[in-house]
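1. Here you go, sequence then predicted model.
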Amino acid sequence: MTATISGWSAIVSPRYLGATVTLCLGVALLAFNGFLVSTALPTAVAELGGVALLSWATTVFLVFAIMGGAGAALLKERLGARMALIAAASVFLLGSLIAAIAGSMPELLVGRALQGLGEGIVAAICYALIPELFPSSLVPKVFGAESVVWALAAFGGPVLSGGLTETLSWRAAFAVNLPIGAIFIALVLLIVPRGIRSKAEGRLPIVRLLLIGAAIMAVSVGGLLDSPVLTGLCLALAAATLWSVIVRDRTAATPLFPTHAFRLDDVVGAGLWVILLMPLAQAGSAVFLVYALQNIFAFGPTLAGMVGAVMAITWSIVAILVAGVSDATRPRLIRIGPMLLVAGLGLLAVALAMGQLPLVILSQVLIGASYGASWAYTSQTIMEAARPGERDRASALLPTIQSAGYGIGAAVAGLIANSAGIAAASTPEALTGVLVMTFALCAGLSLPAVWAALAMTRR
């Protein structure tokens, strides 16, 4: 009986297949959209003009996705899961349509903002639904299935986008979201329960959501600046703003975060630090690895992208392998994950310094294994440790905090690289020195994640 309840076949059995497909498709909207757009945008800019706004197409998506994710639990509570998902998916579809027919870059940015807002809510609610739709024994396997979605997106997204852009138009990379989004809405209507709507009359915390958006915008702007001083000021302003939001939220009538969020003496609070700090440290390799492979090892874009995708593939494989471990083993995996991340980022710096491609690949295996071993169980522990009535808030925050970590980490890595002189590095040797320093400091940034994981599993 245990094998039937907890085996891999259970999540694709008639009882759970619909829920598995629905939640994975909700995550796929975010995963594939990121990879699709990243390869289609340069062609869009060539047609529409406005090259100065190219980076903002990603920035506005990230900012609005984080704002939407932060408020997703409240929307789920007040509208019910089904209605909230349908409304958010509709906003995402509207954004995709506007982007597909855009006649200028400002119109494209409006579409990207709506895409980010809708998908931020969708992804957050899909996470919140995992413990509602599946028993605890299947939760790690659902996370394993979602990690496979990310790996498929890493490989298939650029290929699909390139094919659509070359054979049809860059607009097709946005338009392809329309039928996928429609299928998602149909599945939501069939699978997701209406949920109990809250009768709370408190106002939605618009000011706090706007402050969160402003802080992430400051981080994104800081990552685009050439001046390390101005970038540092942007990051300091963002940190102060986010901390003020967290402090205010603790006494608010309609809180966005669970009780004791980001307190190290609390399982949920420490777990949220892990979810934030691991992507923050790893963002440096996500931003600069492919660039290093192209400019130091003289790889073409495709081969460099394949090496970069080793991390996602390893994440998926390891997540599948550890999805059935015992409850007693899970705290060890939560602690091992950040430790592997420190080792992987440190090895990446060493590999570049030595000019050893095999070590670069091994570093990506270690980084992928760090997430594969720990991410699902870190997330599940946060969900299950949440106080009564706060599980939705804790669960919905997971993809939101993860996105914020990547955004902040990208800006921090940019600050390190700019301070080290990446703009003036005109030779492979000079670039190697800059990126060795960048990856070494990113390895140092991952050490607090180890501390947070230890604090999280100490109870």
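-> Nice, thanks for sending it over. Residues are numbered from 1 along each chain as shown.
2. For the rest of this, base every contact and every neighbour count on C-alpha atoms.
-> OK.
3. For the chain, which residue occupies the most central location?
-> The geometric centre of the chain, computed from its C-alpha atoms, lies nearest to residue 403 (CA atoms, centre = their mean), at 4.0 Å.
4. can you tell me the helix or strand for the nearest residue to it once chain neighbours are set aside?
-> Residue nearest to residue 403 in three dimensions, not counting chain neighbours: residue 66, with 6.9 Å by CA to CA, 6 or more residues apart in numbering. For residue 66, the element it lies in under DSSP states H and E is helix 54-79.
5. before we move on, what about residue 82?
-> For residue 82, the element it lies in under DSSP H and E is helix 81-100.
6. what's the angle between that helix and helix 54-79?
-> Between helix 81-100 and helix 54-79, the angle comes out at 160 degrees (axes from the mean of the first three to the mean of the last three CA atoms, to 10 degrees).
7. In addition, the following structure is provided for comparison:
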Amino acid sequence: MTSKIPLGAQSAPTSVIAPELVWTTIGAFALIFLGAFETLAVTTIMPTISRDLDGQSLYSVAFSSTLAASVIGMVLAGRWSDRTGPARPLIAAMAVFTVGLLVAGLAGTMGIFIVGRFLQGLGSGALIVALYVVVARLYPSALHPKIFGLFASAWVLPSLIGPPLAGVVAEQVSWHWVFFGVVVLVAGAAGAILPALRLLLSRPALAVQHTSGRGAIVWALVVALAVMGISLGGEREGALAWPLALGAFVVAIVSLRPLLPAGALTFHRGLPATIMLRGLFAAAFFSTEVYLPYLLNERYGLPPWLAGLILTVGAVSWAAGSALQGRLSDDVAHAKVVGVGALLLSIGIATQFITAYFSLSVWVAAAGWLVAGAGMGITYPRISTLVLAHSTGRDQGFNSAALSIADAAGGAIAIAFGGLVFSASGGLERGAGFVAALALATVFALSAILIAARVRTKPL
């Protein structure tokens, strides 16, 4: 991949905070920070929101709808970025994300709240793809592991203050203000990244390898609807619940095929397996993260702010793992790094299942989540680096979108099926719902170990 030298510099910058990159780095970091804050905050206060809006039956839908919508945003931003550059898609993404925050904050019913979450997903999905293309266009390839590691470390501060702050605001003021507060911060992040947007707008567009036809958008919409179908199928009672959910799953898989590189669904070595590995990591981690605060709130009686602290543990170790992988020697193969990450993730997720099954101490769950977060942190930046290494200026948007689509679809489908097995196992009545949902997440994590060996172009 040919890297662009930002701001007309005569030589490539050697740091992500070099003068020609510093405001781009700050702005991108801030946007990732806000996305992390919103995700962790909503996960923490979702039990409160679902009770307040009488929407317990739509608990998993409030999460899967966001991830499903992000698939549409990713496709739109990927094609748009390849066609005109990432500046316009990034501006649109920030605007849609802001509207989603306002709708969710103003919601008086669970239905309206889910609409707001859908818009947030649409904006956040487009935002992350556009930022990936910004990195590809403005940062030398030698800085990619560092900038992606910095993106991951953007979870540190919101993980420290997000869950407890969101819990306190929800209890002492109102959960609505958790969303309103982020709106102001988005404007500040947009101001920081504005110089980079102006530069990118001044550059000529590159010839695209993948067309931006309406077909891709239609497929993305079908994927989103199918994921929603899986979630809603889990809310139905009777014999039709599983057939409906499985049918929607098949539709989702078929619809994903045009949005991913050839061979992705069969885990071909190299780029296809790398992209699908990201989906498995997301499936395992995020389907667990959704239920951890719920488990601690319902079974252990912890208040929302305290239950949310376990998310802080995982996010901090995620950031630490990201920083660690950025300091590794260039001689350490990417495949070895992601293999270690997959093993750590599996240990951490399995610990949550064991904790729920045997009703172990909260401290055991916290220790396991620390390990799972480290696995995510070590692996995510390396996967992003591998994907850009396989890309050229003509397909950076497509491949970045495919990576983010696998991430979002993996998480959304896993959360949707997690909700299905949660309900089918009795939900809150006997606590077996938590065990079933976490068992499914453990299966996804163990599968990631097998796929991690296929990120190499050739076997050893």
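-> Structure received. Just so it is clear, the model here is predicted, and its values are computed rather than measured.
8. So after superposing, what's the score?
-> The TM-score (TM-score structural alignment, normalised by the length of structure 1) is 0.83; 440 aligned residues with a CA RMSD of 3.3 Å.
9. Let me see the contact set for the residue nearest to the centre of structure 1.
-> Neighbouring residues of residue 403 of structure 1 by CA atoms under 8 Å, 6 or more residues apart in numbering: 62, 66, 279.
10. which of these also appear as contacts in structure 2?
-> Contacts conserved in structure 2 for the contacts of residue 403 of structure 1, using both residues aligned by TM-score structural alignment, their matches' CA atoms under 8 Å: 62, 66, 279.
11. could you dump those to TSV with neighbour count?
-> Listed next are those as TSV, based on neighbours: other CA atoms under 10 Å:
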residue	neighbour count
62	28
66	30
279	25
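12. With distance to residue 349 of structure 1 as new columns, can the contacts of residue 403 of structure 1 be given to me in CSV?
-> CSV is the format used below for the contacts of residue 403 of structure 1 (distance: CA to CA, whole Å):
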residue, distance to residue 349 of structure 1
62, 28
66, 31
279, 17
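13. What is the nearest of the residues you listed to residue 180 of structure 1?
-> residue 62 (20.7 Å; CA to CA).
14. How about the closest one, nearest residue that isn't a chain neighbour?
-> Nearest in space to residue 62 of structure 1, with sequence neighbours left out and distances taken as CA to CA, 6+ apart, is residue 116 at 6.3 Å.
15. got it, and residue 30 of structure 1?
-> Using CA to CA, 6+ apart, the nearest residue to residue 30 of structure 1 is residue 119, at 6.2 Å.
16. Map the one you found onto structure 2.
-> Here residue 119 of structure 1 is matched to residue 124 in structure 2, going by TM-score structural alignment.
17. ditto for residue 146 of structure 1
-> Match for residue 146 of structure 1 (TM-score structural alignment): residue 151.
18. hmm, back to that, now the helix holding residue 82 of structure 1, how far from the centre of its chain.
-> 19 Å (CA atoms, centre = their mean, to the nearest Å).
19. Other residues contacting it?
-> Residues from elsewhere that reach helix 81-100 of structure 1 (CA under 8 Å, 6+ apart): 75-76, 107-119, 121-122, 125, 171-175, 177-178, 181, 184-185, 188-189, 192-195.
20. try stretch 32-40 of structure 1
-> 150, 153-154, 157-158, 160-162, 165, 170, 173-174, 177.
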